[in-house]
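Asks: After the sequence you'll find the predicted model.
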Amino acid sequence: MADVTAKMVKELRDKTGAGMMDAKRALVAVDGNMEEAVDHLRESGLAQAAKKSGRIAAEGLANVYVNANTAVIAEVNAETDFVAKNDRFQNLVKDITVTIEENKPATVEEALEIKSGEETLSDSITNATNVIGEKLSLRRFDIVNKTDNEVFGSYLHQGGRIAVLTVLEGADEETAKDVAMHIAAINPKYISREQVSTEELEHEKKVLTEQALNEGKPANIVEKMIQGRLNKFLSEISMNDQPFVKDPDMTVGKFVESKGGTVKSFVRFEVGEGIEKRQENFADEVMSQLKK
């Protein structure tokens, strides 16, 4: 019998999308012949996930799992928003988030190699892909730690279309959740304007200067205009300066301060952000018609 190496198993998995153990068994069954192993998996119906590997998975769910002083926020993608309502997919997302918290991998690649019994996390995703019939993938995650004096706040919008995880010091979990809700709705880039880099400020100032000059404003008032517009820009991207969604009469910074707290960090995942979606999405077409 041929010696089936880890490299051979990986090559077969890359070619077929099959799970690790399925790939290993196929290679053993055909005495290590790669082409015969591919045929073996195809005949067994275990290579069907490979047909989906080129598809765009820009839908799905994000989830937050908190365990004591550690929390994980993760995004798992699918091809259509219909899958987000699938119980198997929802449970898969929850299981992935818990598995990441328990094992604390550094990268997505490391996470996919986490083993539970004889099956890796990658195998679980492949198996779910075969059952559900869509390309599924773990896109990203973040592991966040806090101290005993801090609290986590989490919020899922539309069941996980947007997920937010916050860390606050000196406030309670309800306040932290309220801040997470605000972040989900408004999507600030920073906690405070002090976090904005000098490079970003200079770039924005240059753009605003060109705008003012193109408007034909006198040079002596351009500088005052720029300062006013720059201040508006900073207030729009800095969470502490934004009107609080639950009480627009006060800023988020004032709201948190009134609760005796300080926002230490936040992570916001919006499913599919940054992924170019295909235009010819039948599911989107159907949903748009239903809404009319």
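Replies: Okay, I see it.
Asks: C-alpha only now, for contacts and for neighbours.
Replies: OK.
Asks: Contacts only, for A62.
Replies: By CA atoms under 8 Å, 6 or more residues apart in numbering, the residues touching A62 are 73-76, 93, 156, 160-163, 269-271.
Asks: Assign a three-state SS to the residue nearest to L46 when sequence neighbours are not counted, would you?
Replies: Among residues not flanking L46 along the chain, A18 sits closest, at 5.8 Å (CA to CA, 6 or more residues apart in numbering). At A18 the chain is in coil, as set by DSSP: H, G, I helix; E, B strand; the rest coil.
Asks: quick revisit: among the contacts of A62, which are in strands?
Replies: With strands defined by DSSP state E, the entries of the contacts of A62 inside them are 73-76, 156, 162-163, 269-270.
Asks: Now do the contacts for the closest residue to N240 other than its chain neighbours.
Replies: Distances taken as CA to CA, 6+ apart put G253 closest to N240, at 4.0 Å, once the chain neighbours are dropped. Residues in contact with G253 (CA under 8 Å, 6+ apart) are 239-242.
Asks: what about versus this one:
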Amino acid sequence: MAFLRQLAASSKRIASSTLVAQFPWRQTAPLACGAQHVQTARFSSGPSQMELIKQLREKSGAGIVDVKKSLAATNWDPEEAFQDLRKRGLAAAGKKADRVAAEGLVGVSKTSDGVFFVEMNSETDFVAKNEAFQGLVSKISKAAVEMPRPSGSELSVEDLKNADTPDGRMSDVIADVALAVRENIRLRRGFWLPTEGGIAGTYIHKSVKEGQGNIACAVVMKSEGKALSDLDKSVQDQVEDLASKVAMHVVAMKPLYLNRTTVDSSALTSELDVLRSQAEASGKPPQIIEKIVNGRLNKYYEEVCLVEQKCVLDDKDGKSVKAYVEAAGKPWGVKLEVAGYLRVQCGEGIQREEKDFAAEVKATAGL
């Protein structure tokens, strides 16, 4: 009998150990004196608290402190927490992140070594006029200037979002502004145009404040055989003004390339195929066809290459941009050339949502 009692006790210990090994969340520590509840562990397959916070922030647009507070108050139930945020007026009924943001502003900052562009999108141009939104664009522009210079022309959006500001991480600042303006806003892209010893001028179309507008462009001027830094300060200022005028031309005429050597090879091949097919359809001799193709190709270059376009600032003589810039530099004793440019238009390439306002009004009225 003693042997059987020992065997039964041993079996209980083994069963208890096996249960804990297979289901470790069942193991609980003794309650401390005065404790009112037992904290149970969650299944490892479920989302972590950090994941729940991230998901609810994206869904609601609320700040991280408010999101965490609502989740804790609802025992980390994301649906109940979302409703709690709505009751407190901290989340919109719709998911803002799903709405198209194609309006907004382009921010421009210029330093001694280059020009920085950031594009911040909103759903409406009304928000683009909001002081909080414009202040956000200014903060992002400042962060772009303070980032390490990239090897290419594009800035890392993720690095910009992770930048530290006096008000916290940039991504949190963006979320707070989105909550304040009640719209989906997003940092879409950023660029850098290095001057590399040249002088840059900028132009901002539909400017709402200094360094912000709907379309922005920067043009870099250089000279052959003479460093522009060696010129008098007054002459450097005039070169910068000239670059700003050419930037205005770029905004208006939308060139695709700087010059012939920068034309994309595949685009050039495609254009030549079209021009040759058109010329051959005329039935003229091969030598005439070649002349026709070359003539039309030169016309193509005049349309897509900045330096070969007719300068919109020269109504009298109809000079090309290249000739216009060279003529402007003669009084200063330098042969100027356009070394580079960058044009950024807010919302460019975004598929805008077509709204049926009549249907929207009917839906609102319940008709």
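Replies: Nice, thanks for sending it over. Predicted, not measured: the structure shown is a model, and the values here were computed from it.
Asks: Could you find the counterpart of the residue nearest to L46 of the first structure in the second structure?
Replies: A18 of the first structure maps onto A62 of the second structure when the alignment is built from TM-score structural alignment.
Asks: how much space is there between that match and A73 of the second structure?
Replies: Per CA to CA, to the nearest Å, A62 of the second structure is found 15 Å from A73 of the second structure.
Asks: can you give me the helices in the stretch 51-200 of the first structure?
Replies: Applying DSSP state H, counting those that start in this stretch to the stretch 51-200 of the first structure gives helices spanning 87-103, 108-112, 121-132, 173-186, 198-214.
Asks: number of nearby residues for the counterpart of A92 of the second structure in the first structure?
Replies: Superposed on the first structure with TM-score structural alignment, A92 of the second structure falls opposite Q48. As a burial measure, Q48 of the first structure scores 19 neighbours (other CA atoms under 10 Å).
Asks: now do K85 of the first structure
Replies: Neighbours of K85 of the first structure (other CA under 10 Å): 12.
Asks: who touches it in this structure?
Replies: With contact set as CA under 8 Å, 6+ apart, K85 of the first structure has no partners.
Asks: what residue of the second structure matches up with it?
Replies: Aligned counterpart of K85 of the first structure in the second structure: K129 (TM-score structural alignment).
Asks: now V179 of the first structure
Replies: So, by TM-score structural alignment, V179 of the first structure is matched to V246.
Asks: how close does that match sit to A2 of the second structure?
Replies: Distance from V246 of the second structure to A2 of the second structure, by CA to CA: 103 Å.
Asks: any chance of the helices of the stretch 51-200 of the first structure in CSV, with mean neighbour count and distance to V286 of the first structure too?
Replies: Output for the helices of the stretch 51-200 of the first structure, formatted as CSV (neighbours: other CA atoms under 10 Å; distance: least, CA to CA, whole Å):
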stretch, mean neighbour count, distance to V286 of the first structure
helix 87-103, 18, 21
helix 108-112, 16, 33
helix 121-132, 20, 20
helix 173-186, 21, 26
helix 198-214, 14, 41
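Asks: coming back round to it: who has more neighbours, A62 and A73 of the second structure?
Replies: Between A62 of the second structure and A73, counted using other CA under 10 Å, the more crowded position is A62 (26 against 13).
Asks: can you give me the helices for the stretch 251-367 of the second structure?
Replies: So, for the stretch 251-367 of the second structure - with DSSP H, counting those that start in this stretch - the helices run 265-280, 286-304, 321-329, 357-365.
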